[in-house]
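Engineer: Quick one, what's the 3D model for this:
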Amino acid sequence: MSDSPFVALLPKRCSVKQADEPQWWSGGLYAEERWHAQKMHALRRREFTAGRNCARAALRSLGLPDVAIGKGAQGEPLFPCAVTGSITHTGDYCAAAVCRKPGISSIGIDAQQNVDLDQSLYRRVLGHRPGTTIASDGHCEGTLVFSLKEAFYKALYPVCQRPVPAMALKVHLPASFGPCIIEVLTPALKTVVEAFNVDIRFSFDEQRIYSAVTLSERS
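Structural biologist: Take a look at the predicted model:
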């Protein structure tokens, strides 16, 4: 089993597993998970299944028992209270990351296909019409911004328990490869974020863009 790109984007104490095993996409759900999956269309059920199997494998690598990973009101995975975790899937790729608390309060990961962002998403997510989206170093900039916002939302929601509009987040990409900054434009959410140390990282290859956000406790 190969290492996920998210290993390099998250703290070393996190456990990351990706769905390299074909059977992880087709079976192994617990009863509670099967209840959530029963009305899903086939593709969504396949992704859901792989995500839960990845999450359980990540929990086992931390020495924690296998448990059902439920589904919250906003579709978020419900991990045991002793850990924080996140799941992502895009096309034929799926991964999950988990980390023991305390110290790290929340993590969020997101993977997207490294192709132009769908035009219908530009105004909703970026606030403007499509422009030049292929960066000189080989990633699709609009898709990267979308992915970073998705990862940030996944990390933020468990600690604020409220929807985060895409336009409430402004991404500041670095001039060269490295950590980036996401500015929170909503005062109430900004107050929540200021209680944490925020680490935002990304990487990409020819196939996909990978984004990861870590909210850790301030010392």
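
Engineer: contacts, neighbours, all on C-alpha from now
Structural biologist: OK.

Engineer: All the strands of the protein, residue numbers only.
Structural biologist: 15-18, 70-71, 77-78, 83-90, 93-100, 104-113, 169-172, 181-184, 196-204, 208-217 (DSSP state E).

Engineer: Put together CSV for the ones you listed, with distance to G27 on each row.
Structural biologist: Formatted as CSV, the strands of the chain follow (distance: least, Cα to Cα, whole Å):
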stretch, distance to G27
strand 15-18, 15
strand 70-71, 16
strand 77-78, 18
strand 83-90, 16
strand 93-100, 15
strand 104-113, 22
strand 169-172, 37
strand 181-184, 37
strand 196-204, 29
strand 208-217, 25
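
Engineer: mind checking which of those is nearest L121?
Structural biologist: strand 104-113 (13.5 Å; Cα to Cα).

Engineer: Report the distance from that closest one to the chain centre.
Structural biologist: Mean-position distance between strand 104-113 and its chain equals 3 Å (Cα atoms, centre = their mean, to the nearest Å).

Engineer: Next, the second sequence, to be compared with the first:
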Amino acid sequence: MLTATPSGELTCTHWPTSDCKIFHTRFDPAHFSLLQFGNAGIDLPPKIATAVPKRQAEFFHGRLCAQAALRDAGVAQGQVGVGAQREPLWPQGIAGSITHHGAMAAAVVLPAARWAGVGMDVETVGSGQQSAALQETIIMPRERLVLAAHDSAMGMDTLLTLAFSAKESFYKGIYGLVGRVLDFDVISLIGIEASTGTLWFEVMEALGGLYQPGYRFQVAFAAEAGQVMTLFRRAA
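Structural biologist: This is a model prediction of the structure:
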């Protein structure tokens, strides 16, 4: 998982069950300045320049992590642009994902020759009303049976947060194929392998390419200390 680091310090962590490198940092929005964009050589989009400080800090530190990941991949001068739906636009030859939650930001990049898309998400495990809202809005009846089978071992709050996070990661990684925002019922959770950190999903409607009704795929996950992290990779 992403260990706690001093505010502003960039750290590289290897994903527990793959060769992916996750670059991450923590930050304090109260001590953020727009001057940091210029100092780091990161482009400042007009909409971010007029956003609230918290959003500015999230955007900057997400791009800072992406910058470190790109340099590690051999892309020294690459900028991550912003698409029409606010999706990250990666340099040619790169598939990547950025996530931020609370005072933490992280990024991962992979070679596009092997991976057509990647999505990563980090969440704090919810409880009470948060969990109830997740169960009501993102979980289908058939998925509740899957979650219930693992409740005693993992806890329903963690399971609900994992399901939400995994769907978020999938939507990020599939966006380049579908080009639109998806509902939470386009994929369905069908299995959990806690020992390998794997969630299995089934596609419920035609999305394009291999992702047709009945197609099954996996999302990697890690969960500890009240935090979950998920990773979806779409092969080229």
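
Engineer: Could you tell me the TM-score of the two chains?
Structural biologist: The TM-score (TM-score structural alignment, normalised by the length of the first structure) is 0.82; 211 aligned residues with a Cα RMSD of 3.1 Å.

Engineer: how about the nearest residue to L162 of the second structure, chain neighbours excluded?
Structural biologist: With Cα to Cα, 6 or more residues apart in numbering as the criterion, L162 of the second structure has its nearest non-adjacent residue at 6.3 Å, and that residue is V228.

Engineer: Now which residue in the first structure aligns to that neighbour?
Structural biologist: Under the alignment (TM-score structural alignment), V228 of the second structure maps onto I209 of the first structure.

Engineer: For its match, which residues are in contact?
Structural biologist: Contact analysis of I209 of the first structure by Cα atoms under 8 Å, 6 or more residues apart in numbering lists 111-114, 139, 143-144, 147, 202-203.

Engineer: For those residues, which pairs are in contact in the second structure too?
Structural biologist: Of the contacts of I209 of the first structure, the ones still in contact in the second structure (both residues aligned by TM-score structural alignment, their matches' Cα atoms under 8 Å) are 111-114, 143-144, 147, 202-203.

Engineer: quick revisit: let me know which of the strands of the first structure is the nearest to A57 of the first structure.
Structural biologist: strand 15-18 (6.6 Å).

Engineer: Relative to T191 of the first structure, which of the contacts of I209 of the first structure is nearest.
Structural biologist: Nearest to T191 of the first structure among the contacts of I209 of the first structure: S147, at 22.9 Å, using Cα to Cα.

Engineer: Could you find the closest non-adjacent residue to the counterpart of that closest one in the second structure?
Structural biologist: By TM-score structural alignment, S147 of the first structure lines up with S165 in the second structure. Leaving aside its sequence neighbours, S165 of the second structure sits nearest to D121 (Cα to Cα, 6+ apart; 5.8 Å).

Engineer: what's near enough to touch that neighbour?
Structural biologist: 98-100, 165-166, 168-169, 229-231.

Engineer: out of those residues, which are buried?
Structural biologist: Buried subset of the contacts of D121 of the second structure (neighbour count, 16 or more other Cα atoms under 10 Å): 98-100, 165-166, 168-169, 229-231.

Engineer: The aligned partner of A19 of the first structure in the second structure - nearest residue in space that isn't next to it in sequence?
Structural biologist: Using TM-score structural alignment, the partner of A19 of the first structure in the second structure is T25. Excluding the flanking residues, the one nearest T25 of the second structure by Cα to Cα, 6+ apart is L10, at 4.9 Å.

Engineer: Could you pull up the residues touching that neighbour?
Structural biologist: For L10 of the second structure, the contact set (Cα under 8 Å, 6+ apart) comprises 23-26, 65.

Engineer: Which one (most neighbours) among those residues?
Structural biologist: Within the contacts of L10 of the second structure, neighbour counts (other Cα atoms under 10 Å) peak at H24, which reaches 30 neighbours.

Engineer: any idea how far the residue nearest to S165 of the second structure lies from G173 of the second structure?
Structural biologist: D121 of the second structure is 11 Å from G173 of the second structure, where distance means Cα to Cα, to the nearest Å.

Engineer: now do G155 of the second structure
Structural biologist: Note on G155 of the second structure: its distance to G173 of the second structure, by Cα to Cα, is 27 Å.

Engineer: Which of the two has more residues huddled nearby?
Structural biologist: Remark: of G155 of the second structure and G173, G173 carries more neighbours, 24 against 12, as counted by other Cα under 10 Å.

Engineer: Does that one touch R233 like I think?
Structural biologist: Yes - G173 of the second structure is within contact range of R233, at 6.5 Å (criterion: Cα atoms under 8 Å).

Engineer: picking that back up, tell me which of the strands of the first structure sits nearest to L43 of the first structure.
Structural biologist: Once the strands of the first structure are compared by Cα to Cα, strand 83-90 is nearest, at 10.9 Å.

Engineer: Give me the mean distance between that closest one and the second structure.
Structural biologist: Comparison of strand 83-90 of the first structure with the second structure after fitting gives an average deviation of 0.5 Å (mean Cα distance after the TM-score superposition for the first structure).

Engineer: and that strand, which stretch of the second structure?
Structural biologist: Strand 83-90 of the first structure corresponds to residues 94-101 in the second structure, going by TM-score structural alignment.
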